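S.K.: Sequence and computational prediction follow.
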Amino acid sequence: MNIGMDIPYLDNPIVVSLYLGLLAAATTSLGALPVAFSRSTTWRHLDVALAFSAGVMLVSSFTSLILPAIEISKSFLIVSLGILAGVVAIRLIDRFVPHEHLYAGYEGPAIGKKLLKKVWLLALAVIIHNLPEGLAIGVSTAYSIPVGIATGIAISIQDVPEGLAVALPASATGGVRKATVIAILSGLSETLMAVLGAVLFTTFSILLPIGMGFAGGAMLYVTVKELVPEIYREEHSELKVTAGFITGFLLMLFLDSAF
């Protein structure tokens, strides 16, 4: 599908990545609105929404990144090295950057828990999630603008529950205003990574297969290690959570086929 190619600048992957990154930041901020406007906002259905996000991330890591990378490189080894590098990179960030997950608790150096308030630890956890998502937008757009648009739209949709996921605990520990600011900042981190990814892999296109594998591996790590254990923490919600996961899975498949 030829999307927007007659509109000025929409044939430039860097500009398109900027727009898509800003869209992702906007939807992350949108997710925080219920907290900003209603004190009665609760955790209800948040695990289902995060399961939806996991479904989107799992499919996009393969259909938008890993499989196209293998196709253009004709080398499973090169892409595999990129995947492993992405996994190792996020693992190192997990280990050395202080942050706190909604249910799994604190991760990172022990000193970080003493130096940073809980509201910022929770924000850092979401930012860590957002980095590979932003990179995925930039790299997939550098590969193909239509693929990047499909990836950016899907990630922007699943960023709504992620915005709520950071705003809810942040509001409980730091107030509504601070929760809203943190949600906006976490979304803008995605914009930054989208643009950086597009600039890097448009400039050094020979590295594109490795970059696509890297982004795919990073998203796989976040999905399997972080999101899946958290969304299945409560046995009574298994059916709803699985339904949310499949919905996100199918949405990403649809967008990839449509674009």
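M.R.: Done, it's in.

S.K.: all contacts plus neighbour counts: C-alpha atoms, from now on.
M.R.: Will do.

S.K.: For stretch 124-136, give me every contacting residue.
M.R.: Around stretch 124-136, the neighbours that count as contacts under Cα atoms under 8 Å, 6 or more residues apart in numbering are 21, 61, 65, 90, 93-94, 98-101, 151, 155, 162, 166, 186-187, 189-194, 196-197, 212, 215-216, 218-219, 222.

S.K.: Please narrow the residues you listed to those residing in strands.
M.R.: His99, Glu100, His101 (DSSP state E).

S.K.: Dump those into a markdown table; add distance to Arg44 as well.
M.R.: Formatted as a markdown table, these follow (distance: Cα to Cα, whole Å):
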| residue | distance to Arg44 |
| --- | --- |
| His99 | 23 |
| Glu100 | 20 |
| His101 | 17 |
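
S.K.: residue closest to the middle of the chain?
M.R.: Closest residue to the average C-alpha location of the chain: Glu133 at 3.2 Å, with Cα atoms, centre = their mean.

S.K.: which SSE is that one in?
M.R.: Element membership for Glu133 (DSSP states H and E) is helix 118-143.

S.K.: chain center to that helix, what's the gap?
M.R.: In terms of Cα atoms, centre = their mean, to the nearest Å, the centre of helix 118-143 is set 5 Å apart from its chain centre.

S.K.: Alongside the first one, take a look at this:
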Amino acid sequence: MFVDLLSLHPVVLALLATGFTWFCTAFGAGFVFFFRTVPRPVFNAMLGFASGIMIAASFWSLLLPSIALSENAGQTAWLHVSFGFLSGGLSLYALHKLLPHLHVGLEENRLEGGKSSFQRSLLLILAITLHNIPEGLAVGVAFGALGEGFTYEALMAAMVVAFGIGIQNIPEGAAVSIPLLREGFTAKKSFWYGQLSGFVEPIGGLLGAALVFYVESILPFALSFAAGAMIFVVVEELIPESHTGKETEMATLGAMFGFVLMMALDVGLG
């Protein structure tokens, strides 16, 4: 299998990997055919789990390699990585201000972004779609980095990022499809729009992979940029949403297990 993968262009690998993460979103959206609702503690644990995975992936899979590459290039690592990290976070901040969206579990009069006459259902879809932009970018950058040197270790590191993102996309897919069912959509339509929210990941993956593959000098910046964007999503969206209701301990435990899982995958395999 490894030999076959070696014959593929890193950008093609990024497309395949983000196709996998999109499939995971669709898998989670498919829960709508079996459940009309998710108990709040379970939902909080799912979002917490996704948060833990994204935090761990941001550090081990993105920030640490960015620091190492900056140091190897003789750059001032802390300055370059900080600039990339803040750029990623501020870019997502700008998108949040520009695009109207609704946090899962919040009332319509508490929507964020620009003013909108969109239906509540569309605002829910936009919220999850915003989550998926930095995730696709992170996977794409990880595979695009293979242009620096296609080794087994580098390939495994990129695959770990894709696997981790894919795992946490499962609850995200359910997080958009099941609420749509409660909004009056049929199960089929809820599933369709739920999986469609993951469509931006292959787009982000292609963009990230092509950018760092053809302009290798920006790789440290791209890695830290993706990390900053992911951390913004975690702090702005996932953690607050996972702590709605009274039983918030499940969100904290979910985050800890998600963090440990991603850390173990990255350290053990990457």
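M.R.: Received the coordinates, thanks. Being a predicted model, the structure only gives us computed values, none of them experimental.

S.K.: quick one on the thing from earlier: how near is the residue nearest to the centre of structure 1 to Ser38 of structure 1?
M.R.: Glu133 of structure 1 is 28 Å from Ser38 of structure 1, where distance means Cα to Cα, to the nearest Å.

S.K.: Quick one: map Gly245 of structure 2 onto structure 1.
M.R.: Matched to structure 1 by TM-score structural alignment, Gly245 of structure 2 sits across from Glu234.

S.K.: could you pull out the helices for structure 2?
M.R.: With DSSP state H, the ranges of helices along structure 2 come out as 2-6, 10-29, 40-56, 64-72, 77-98, 120-144, 152-182, 187-196, 200-214, 219-233, 239-242, 249-269.

S.K.: Looking at the ones you listed, which is nearest to Gly114 of structure 2?
M.R.: helix 77-98 (5.3 Å; Cα to Cα).

S.K.: What helices and strands are in contact with that closest one?
M.R.: helix 64-72, helix 219-233 (3 or more Cα pairs under 8 Å, 6 or more residues apart in numbering; DSSP states H and E).

S.K.: Gly198 of structure 2 - nearest residue in space that isn't next to it in sequence?
M.R.: Nearest residue to Gly198 of structure 2, sequence neighbours excluded (Cα to Cα, 6 or more residues apart in numbering): Trp22, at 5.0 Å.

S.K.: Please list all residues in contact with the one you found.
M.R.: For Trp22 of structure 2, the contact set (Cα under 8 Å, 6+ apart) comprises Gly166, Asn169, Gln195, Gly198, Phe199, Glu201, Pro202.

S.K.: if we can go back for a sec, could the helices of structure 2 go into a markdown table alongside distance to Gly114 of structure 2?
M.R.: Shown next, in a markdown table, are the helices of structure 2 (distance: least, Cα to Cα, whole Å):
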| stretch | distance to Gly114 of structure 2 |
| --- | --- |
| helix 2-6 | 43 |
| helix 10-29 | 26 |
| helix 40-56 | 25 |
| helix 64-72 | 34 |
| helix 77-98 | 5 |
| helix 120-144 | 11 |
| helix 152-182 | 20 |
| helix 187-196 | 22 |
| helix 200-214 | 20 |
| helix 219-233 | 18 |
| helix 239-242 | 20 |
| helix 249-269 | 29 |
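
S.K.: With Leu111 of structure 2 as the reference, name the closest of these.
M.R.: Taking the helices of structure 2 one by one with Cα to Cα, helix 120-144 is closest: 8.0 Å.

S.K.: which bit of structure 1 covers the closest one?
M.R.: Against structure 1, helix 120-144 of structure 2 falls on residues 118-142 (TM-score structural alignment).

S.K.: how close does the matching stretch sit to structure 2?
M.R.: Superposed on structure 2, stretch 118-142 of structure 1 shows a mean distance of 0.7 Å to its aligned residues (mean Cα distance after the TM-score superposition for structure 1).

S.K.: mind listing what's buried in that stretch?
M.R.: The neighbour-count criterion (16 or more other Cα atoms under 10 Å) identifies 118-142 as the buried residues of stretch 118-142 of structure 1.

S.K.: now stretch 211-224 of structure 2
M.R.: Neighbour-count burial for stretch 211-224 of structure 2, counted by 16+ other Cα under 10 Å, picks out Leu211, Val212, Phe213, Leu219, Pro220, Phe221, Ala222, Leu223, Ser224.

S.K.: chain center to that stretch, what's the gap?
M.R.: Between the centre of stretch 211-224 of structure 2 and the centre of its chain there are 19 Å (Cα atoms, centre = their mean).

S.K.: Where in structure 1 does it fall?
M.R.: By TM-score structural alignment, stretch 211-224 of structure 2 lines up with residues 200-213 in structure 1.

S.K.: Structure 1: which residue goes with the residue nearest to Gly198 of structure 2?
M.R.: Per TM-score structural alignment, Trp22 of structure 2 is aligned with Ala25.

S.K.: Quick check: the gap between that match and Ile78 of structure 1.
M.R.: Distance, Ala25 of structure 1 to Ile78 of structure 1, by Cα to Cα: 32 Å.

S.K.: where's the corresponding residue of structure 2 for Leu67 of structure 1 relative to Val267 of structure 2, distance?
M.R.: Alignment note (TM-score structural alignment): Leu67 of structure 1 maps to Leu64 of structure 2. Leu64 of structure 2 sits 12 Å away from Val267 of structure 2, going by Cα to Cα.

S.K.: Settle it for me: which of those two has more neighbours?
M.R.: Leu64 (17 against 12; other Cα atoms under 10 Å).

S.K.: Okay, that one and Trp78 of structure 2: tell me how far apart.
M.R.: Here Leu64 of structure 2 is placed at a distance of 11 Å from Trp78 of structure 2 (Cα to Cα).

S.K.: Check Leu98 of structure 2 too.
M.R.: The gap separating Leu98 of structure 2 from Trp78 of structure 2 is 30 Å, by Cα to Cα.

S.K.: can you check Ser51 of structure 2 too?
M.R.: Ser51 of structure 2 sits 25 Å away from Trp78 of structure 2, going by Cα to Cα.

S.K.: quick one on the thing from earlier: show me which of the contacts of Trp22 of structure 2 is closest to Ala26 of structure 2.
M.R.: For the contacts of Trp22 of structure 2, the nearest to Ala26 of structure 2 is Gln195 (4.2 Å; Cα to Cα).

S.K.: Alignment lookup: Tyr103 of structure 1 to structure 2.
M.R.: Residue pairing (TM-score structural alignment): Tyr103 of structure 1 is matched to Gly105 of structure 2.
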